[in-house]
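Asks: generate a structure from the sequence data that follows.
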Amino acid sequence: MMIPSNYLLPLLSVLLLSASATTSASLLDNFSKCLSVNSELYVPSSTFFSQNNSSFSSILESSAQNLRYLVPSMPKPEFIFTPLYEAHVQAAVICCKELGVHLRVRSGGHDYEGLSYVSETETPFIIVDLAKLRSVKVDIDDNSAWVQAGATIGEVYYRISEKSKTHGFPAGLCTSLGVGGHITGGAYGSMMRKYGLGADNVVDARIVDASGRILDREAMGEDFFWAIRGGGGASFGVILAWKIKLVPVPATVTVFTVTKTLEQCATKLLHRWQEVADKLDEDLFIRVIIQVANAGPKGEKTVTTSYNSLFLGGAERLLKVVEESFPELGLTKKDCTETSWIKSVLYIAGYPSNTPPEVLLQGKSLFKNYFKAKSDFVKDPIPETALKGLWKRLLGEDSPLMIWTPYGGMMSKISESEIPFPHRKGTLFKIQYVSTWQDGEKNATKHIDWIRRLYNYMAPYVSMLPRAAYVNYRDLDLGMNKNDSSFIQSSVWGYKYFKDNFNRLVKVKTKVDPDNFFRHEQSIPPLPLCSEHCLA
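Replies: Here you go, the predicted structure:
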């Protein structure tokens, strides 16, 4: 009997879905059995979320920041595993290797291109979500803390402030960043000009390597330890925890935000900021947040530039510092708010005033958007004529955002090769470009095309050879590993993120993960069938 063709397509779809469900179920069953054999600690069934589990979508979406990678057309993991202990993570690595399953690891879900929860290049894949590994143990006497990878940086700040009002840690401004991935890319924040990056202030770590061993700094060796502090996430192993070095902060710090529109001479002021921002007192951090708003004299659309600042000291000394080095800002005592360091964290992160610090324990993001982002580093001030061209382009987009982050201070004193993060002396500031939207896939192409055109426009005014980029602002436009990643292919984006440190990262990768078990669209590649002399 012939089956009418109009029945074939629905029938085929049902069969494919059925086969897929069977595959997922058998994979989960095999994985679960493998874990029970390889984990010294019991693995409850409640740690698994398959696609037919009613909680699957909520767990997948829980910490995913870029909604572009949650649309129905994006590949989904076969299941999500939420380990309760470090031994569970160790067993998961062993079992993924044994079963030939591709692994993605998520700590905070902030990867700009969704690489911690989506794989567009390899299927099937699973997610190991570290959200339940979030212990923060602060030792004030030792000026240190052990922090598990699933904790957010906001939780870390809060736990430090619980023990001391005069200790802090120099890492991210966004408080929902997962510590595991955040530090692997560098981790900059409002104290970077005083103390450097988060990764500059890590003294030990625990990691699961490609053989399924849990290693600390002594066991992994200095090359391996060097690579994981700024060499990008998920190339060398699964970070379980960092031991961070705490830094002193004053009991009283000062914050302010001063906003100028185009009609208030924003162009000239921003040009002046470029000339002084990296030379200011290292206790002073002034970033510039550039947006479009209906803030013109008659409510028309204009560009706003907001000078958003943390000063490690009181308002009186701050006013003297600004008067001496950046009087053009016109800062007054009325603009300044004296506060504690932990409350300054909330202020810089954009929380409403009077928000209690306990909100940091929720580990939740203030914003989730569909977005595309890019980055640049600037070595010479951008001329006013170019800024005017920039304003025209910003005014042509719905919700553009630029953040200019000042360098100098300690950032200029640390060698480019001290850790893999190379953007140091000679950098005036970093630019982050973002376009956000809320209508899903509908107009995504329009917004992505706009940010690519803006990036092209900025080319003459930013770093060159290479045109540098920040790995924690992941940008797949810079290049991607295709199937078997090669050194030549990966070096296109690798030198932009890491400059010459890319060569050393490849040597470390070849030594610690020669089979490229830990891989993604922009992971560090190993050299194929080649000893270390290839990059000597």
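Asks: CA atoms for contacts and neighbours, from now on please.
Replies: Noted.
Asks: would you confirm that Val138 contacts Glu162?
Replies: No: the criterion here is C-alpha atoms under 8 Å, and Val138 misses it with Glu162 at 9.3 Å.
Asks: which one's more surrounded, these two?
Replies: Neighbour count, other C-alpha atoms under 10 Å: between Val138 and Glu162, Val138 has more, with 22 against 12.
Asks: please give me the structure for this one as well, since I'd like to look at both together:
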Amino acid sequence: MPTDESHVQAAVTCAKKLKVQLRVRSGGHDYEGASYASEMEDPFVIVDMAKLRMVTVNIEDSSAWVQAGATIGELYYRISVESKVHGYPAGLCTSLGVGGHITGGAYGPLMRKYGLGADNAIDVRMVDVNGQVLDRKSMGEDLFWAIRGGGGGNFGIILSWKIQLVPVPEKVTVFTVAKTLEQGLNKILYKWQQVADKIDENLFIRVIIQNSKTPKGDKTVIGLFQGLYLGRADQLVKVMQRDFPELGMQKKDASEVSWIESVLYIANYPSGTKPEILLEAKPSFINYFKAKSDYVRTPIPESGLDGLWKRFMEDESAALMIWTPYGGMMSKIPESQTPFPHRNGTIYMIQYVASWMDGKTSESRHMEWVRKLYNYMTSYVSMFPREAYVNYRDLDLGMSEDGGASFIQASAWGSMYYKDNFNRLVKIKTKFDPENFFRHEQSIPPLPVMENKENIDLETCDVQAVDISPNPGRSDPMYIVYSRKLSTA
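Replies: From the prediction side, this is the model:
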């Protein structure tokens, strides 16, 4: 547990010399535990960043430096102490470690207005594979591009981020409206899919879907439509009546609060909880779970929803889905601006969660259920590739048991997490970490680069090769080669 940046440098230097692998954790929220556990046989050391958690806010230039071990809740609190009209667009779960959170993208309720946490990261301090501390200027724009959405544990150890704060109203409005199947959830949810990404970009409405019971005790499904509006309640009601009247949201359903109070509300803290609880940096619950993710580009028809509910109610435990709307600023930022590619054309993201409390006893049953539900959704979600969110790591998508995945092997999950940006990430990995020191079960692999490639005639030689450079066919190509027989021109 380093208490100084130099300790992290020493850890990298010593681990390289002793050929010991490092695992790096900031908040410990890795969904498959890859930041603190390993499927590989090699011994490893955990570098736990929890004691590097300083936050320095500069309201004059609307920025802050935050160390990797701080939680997103601590960051939010420190911002709120300095200003009532500044915020930061990042996660809804307040115990997330900032270091890894931003490396994967960092979405949250402000993203439709301001984009992701990674979109608003403007500088960094990171220890590279050589044990050197780099900032944005010294690492260059390629590496800085890669670490803002290219996933944790791939390129170095984040020490701290400099982030751009964003303006928020002194009062925002939050609400939750519940609808069951008997109250027309199917039709309301179908309409939500039509408007969620197109509605006023100041409005974020996610849907939390879970099993429930009717007053008679029968099984049903309930959807909690939870919203944050960057404005007052009167204006929110007008927007909802104009664009989403099917929900039946009324002013009595809404509460006007400060931005930091909205953070507590969305994180499901009890009403009246003081913001200082965010300094405890603890998750609100602890359980066993398996999660998966999807992106939806075409509304799921009501018939598809009917089939979903039948399968959803097969699990008696805490089965859960969260539908998170995109659109707004997320549609305006090009897919290639950061490694996070899920931009224009995405209506919403789905997170599937099966959770349980009794350890291994019922694990297989819950794991099987969430996988079956995921398989059912295949025809309703994004295709070619079927997309996934890297911060919801899912080893079902494929993994390397020794961390030495080939380009072809890694593209199985890489294309789902990063789409076309995966190729550029591989090229950057090859340049900055060619020996693959920073690795895990789903890390970005480096490639052996062909020397004197200008002398190889790929048209006539006995070789299978693919140009994986960011602009195939243009200058500075990089090839992955699948055979050994080469003839030179």
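Asks: against the second structure, where does the top helix by length along the first structure fall?
Replies: The longest helix of the first structure (DSSP state H) is helix 5-38. The counterpart of helix 5-38 of the first structure in the second structure, using TM-score structural alignment, is absent.
Asks: where in the second structure does the next helix or strand after that helix align, residue-wise?
Replies: The first helix or strand that comes after helix 5-38 of the first structure along the chain, using DSSP states H and E, is strand 48-50. With TM-score structural alignment applied, strand 48-50 of the first structure matches no range in the second structure.
Asks: buried ones in strand 48-50 of the first structure?
Replies: Phe48, Phe49, Ser50 (16 or more other C-alpha atoms under 10 Å).
Asks: my read is that the last one contacts Phe79, right?
Replies: Yes: Ser50 of the first structure sits in contact with Phe79 when judged by C-alpha under 8 Å, with a separation of 4.2 Å.
Asks: overlap of the contact sets of the two?
Replies: Ser24, Leu28, Phe56 (C-alpha atoms under 8 Å, 6 or more residues apart in numbering).
Asks: skipping adjacent residues, who's closest to the aligned partner of Ser336 of the second structure in the first structure in space?
Replies: Using TM-score structural alignment as the criterion, the counterpart of Ser336 of the second structure in the first structure is Ser417. Nearest non-adjacent residue to Ser417 of the first structure, counting by C-alpha to C-alpha, 6 or more residues apart in numbering: Asn501, 6.4 Å away.
Asks: same check, this time on Thr94 of the second structure
Replies: Closest to Thr94 of the second structure by C-alpha to C-alpha, 6+ apart is Gly73, at 4.2 Å.
Asks: buried stuff in the longest helix of the first structure?
Replies: By neighbour count on 16+ other C-alpha under 10 Å, the buried set for helix 5-38 of the first structure is Ala21, Ser24, Ala25, Leu27, Leu28, Phe31, Ser32, Cys34, Leu35, Asn38.
Asks: which residues in the stretch 201-350 of the second structure form helices?
Replies: 233-243, 259-266, 302-312, 329-332 (DSSP state H, counting those that start in this stretch).
Asks: go on, the stretch 151-300 of the first structure?
Replies: Going by DSSP H, counting those that start in this stretch, the stretch 151-300 of the first structure shows helices at 153-163, 179-184, 192-195, 217-220, 222-228, 266-276.
Asks: for the residue most central in space within the first structure, list the residues it contacts.
Replies: Residue closest to the average C-alpha location in the first structure (C-alpha atoms, centre = their mean): Asn472, at 3.9 Å. For Asn472 of the first structure, the contact set (C-alpha under 8 Å, 6+ apart) comprises Asp111, Tyr112, His182, Gly185, Gly186, Ala187, Gly232.
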